[in-house]
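> prediction below, plus the sequence it came from.
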Amino acid sequence: MFIIIMIIILAVGFGLQYIFGMFQIKNFTKHYTELRRNGKVAIGRKPAIFQSGTLVLLQINKKKEIEEARYMQGVTVFSRVKKLKGLEGLRIDKIIIEDVKSHNRLLRNAIMDAKRTYNIVQGGGEVEKIPSPFMKAASKVNQMFSKKEAK
């Protein structure tokens, strides 16, 4: 009986997480679409498990200047997109770490990732996928076992 109750609780939990995740994606899509209507948008990512995952949207004009910036940062599916102040007028290709010192470390990393992504796309390259924290952990476990088998 206990196992059945645990399975039901887990199923309800996964269902709620899926529903709230859909609301979060809808919120992100709404903000991305608003920014995209006005120009190019550079996206920076900094995924994490035990820290806040961070996502940055930077709207870029034809002069490569940031017109508007927004971010999503949080650990749960309840985080929403918020406006990010202090980047307006900066050229995305000229941003250095000192320009974003007033922001927290995760936000700084996401902003610098947006710069890197923008430069890759402008150069005609393709942006590589950032593996999720779970995928990084799984690959490390696989490497540990493959090393043991090789011996």
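All right, it came through fine.
> for the rest of this, base every contact and every neighbour count on C-alpha atoms.
Noted.
> which SSE is immediately downstream of the longest helix along the chain?
Secondary structure of the chain read by DSSP state H shows that its longest helix is helix 2-37. Where DSSP states H and E defines the elements, the next helix or strand beyond helix 2-37 is strand 40-46.
> now for the helix or strand just after that following strand, which elements pack on it?
Beyond strand 40-46 in the direction of the C-terminus, DSSP H and E gives the next helix or strand as strand 53-60. Applying 3 or more Cα pairs under 8 Å, 6 or more residues apart in numbering; DSSP states H and E, one finds that strand 53-60 contacts helix 2-37, strand 40-46, strand 66-74, helix 105-122.
> show me what counts as buried in the last one.
Judged by neighbour count (16 or more other Cα atoms under 10 Å), helix 105-122 contains these buried residues: 106-119.
> how near is residue 42 to residue 76?
Distance, residue 42 to residue 76, by Cα to Cα, to the nearest Å: 23 Å.
> those two: which is more packed in?
Neighbours were counted for residue 42 and for residue 76 using other Cα atoms under 10 Å; residue 42 has more, 25 against 14.
> I'd say that one and residue 116 touch.
No: shown here, residue 42 and residue 116 do not form a contact pair, counting by Cα atoms under 8 Å, at 9.3 Å.
> circling back: tell me the most buried of the helices and strands packed on strand 53-60?
strand 40-46 (a mean of 22; mean count of other Cα atoms under 10 Å).
> okay, angle between it and helix 105-122 too, please.
130 degrees (axes from the mean of the first three to the mean of the last three Cα atoms, to 10 degrees).
> please report the distance of residue 41 from residue 146.
Taking Cα to Cα, one finds residue 41 at 41 Å from residue 146.
> I misspoke; the intended subject was residue 1.
40 Å.
> put this next to the first one:
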Amino acid sequence: MFYFTLMIFIGGAFLLQIFLGYFQIKHFSNVFVEMRRKGKVAIGRKKGHFKSGTIVFFTVDQDGNIVDARKMQGVTILARFHEMNEFLHENIQRLPEVKVKRCNKLLQKAIADSVHNYTVVANGGVIKESPRTPVAGASLMIKSLFQKARKSNNQG
């Protein structure tokens, strides 16, 4: 009975995560589309494996001046985008260091990533993506756990 209840609880938590994740992705898409209508969007990110992850969107005009700036930072699927008005009207390639230093370390790294991505694309380059997605990484981790469990069961 305990295992059945545990499985129901885990299944319910998984479904709730999928449900809430859908709304986070919808929010992400809506913000991106809204910002994209204003101009090019430079995206920066810093993954936080067990800390809060951070995503930064800078909408820039043809001269590289920031016309909209937003960040999403958090550990859970409840994180939402918030405005970063302190970066408005700054040039993305010449952000004042004093403004960047006021941000936390993860946000500073995401901002640096967005500046790097903007510079690479503006110079005709292509951003190299990591071949492993978070879902693929999680599935590899789960697969290895099952393989270890099988090995220990076969040996014991």
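Great, that's in hand. Note that the structure is predicted; figures quoted are calculated from it, not measured.
> next, the contact list for residue 40 of the first structure, please.
59-61 (Cα atoms under 8 Å, 6 or more residues apart in numbering).
> residue 60 of the first structure versus that one, what's the distance?
5 Å.
> same question, residue 15 of the first structure
Taken as Cα to Cα, the span from residue 15 of the first structure to residue 60 of the first structure is 37 Å.
> ok so, going back, could the helices and strands packed on strand 53-60 of the first structure be laid out in CSV, adding distance to residue 92 of the first structure?
Converted to CSV, these look like this (distance: least, Cα to Cα, whole Å):
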stretch, distance to residue 92 of the first structure
helix 2-37, 15
strand 40-46, 9
strand 66-74, 6
helix 105-122, 6
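> nearest to residue 134 of the first structure, of those?
strand 40-46 (13.6 Å; Cα to Cα).
> report the mean deviation for that closest one after fitting onto the second structure.
Once fitted to the second structure, strand 40-46 of the first structure is off its aligned match by 0.5 Å on average (mean Cα distance after the TM-score superposition for the first structure).
> please apply the same query to stretch 8-15 of the first structure.
Mean for stretch 8-15 of the first structure is 0.9 Å (mean Cα distance after the TM-score superposition for the first structure).
> hang on, the earlier thing: of the helices and strands packed on strand 53-60 of the first structure, which approaches residue 132 of the first structure most closely?
That would be, of those and by Cα to Cα, strand 40-46, which comes in at 9.6 Å.
> and the closest one with helix 2-37, angle?
Using the same axes, to 10 degrees, strand 40-46 of the first structure lies at 150 degrees relative to helix 2-37.
> residue 107 of the second structure against residue 54, yeah?
Yes: Residue 107 of the second structure is within contact range of residue 54, at 6.2 Å (criterion: Cα under 8 Å).
> joint contacts of these two?
residue 46.
> ok, the residue nearest to residue 118 of the first structure when sequence neighbours are not counted to residue 130 of the first structure distance?
Nearest non-adjacent residue to residue 118 of the first structure, counting by Cα to Cα, 6 or more residues apart in numbering: residue 42, 5.8 Å away. Distance, residue 42 of the first structure to residue 130 of the first structure, by Cα to Cα: 15 Å.
> now residue 87 of the first structure
Counting by Cα to Cα - residue 87 of the first structure and residue 130 of the first structure are separated by 24 Å.
> when those two are compared, which one has more neighbours?
Between residue 87 of the first structure and residue 130, counted using other Cα under 10 Å, the more crowded position is residue 87 (19 against 11).
> where does that one sit: helix, strand or coil?
coil (DSSP: H, G, I helix; E, B strand; the rest coil).
> contact partners for it?
With Cα under 8 Å, 6+ apart, residue 87 of the first structure has these contacts: 66-69, 100.
> and if we set it to 7 Å?
By Cα atoms under 7 Å, 6 or more residues apart in numbering, the contact list for residue 87 of the first structure reads 66, 69.
> pretty sure residue 74 of the first structure is touching residue 49, no?
No: between residue 74 of the first structure and residue 49 there is no contact under Cα atoms under 7 Å: 10.2 Å.
> neighbours of the counterpart of residue 63 of the first structure in the second structure, just the number please.
Residue 63 of the first structure maps onto residue 63 of the second structure when the alignment is built from TM-score structural alignment. Neighbour count of residue 63 of the second structure, defined by other Cα under 10 Å: 8.
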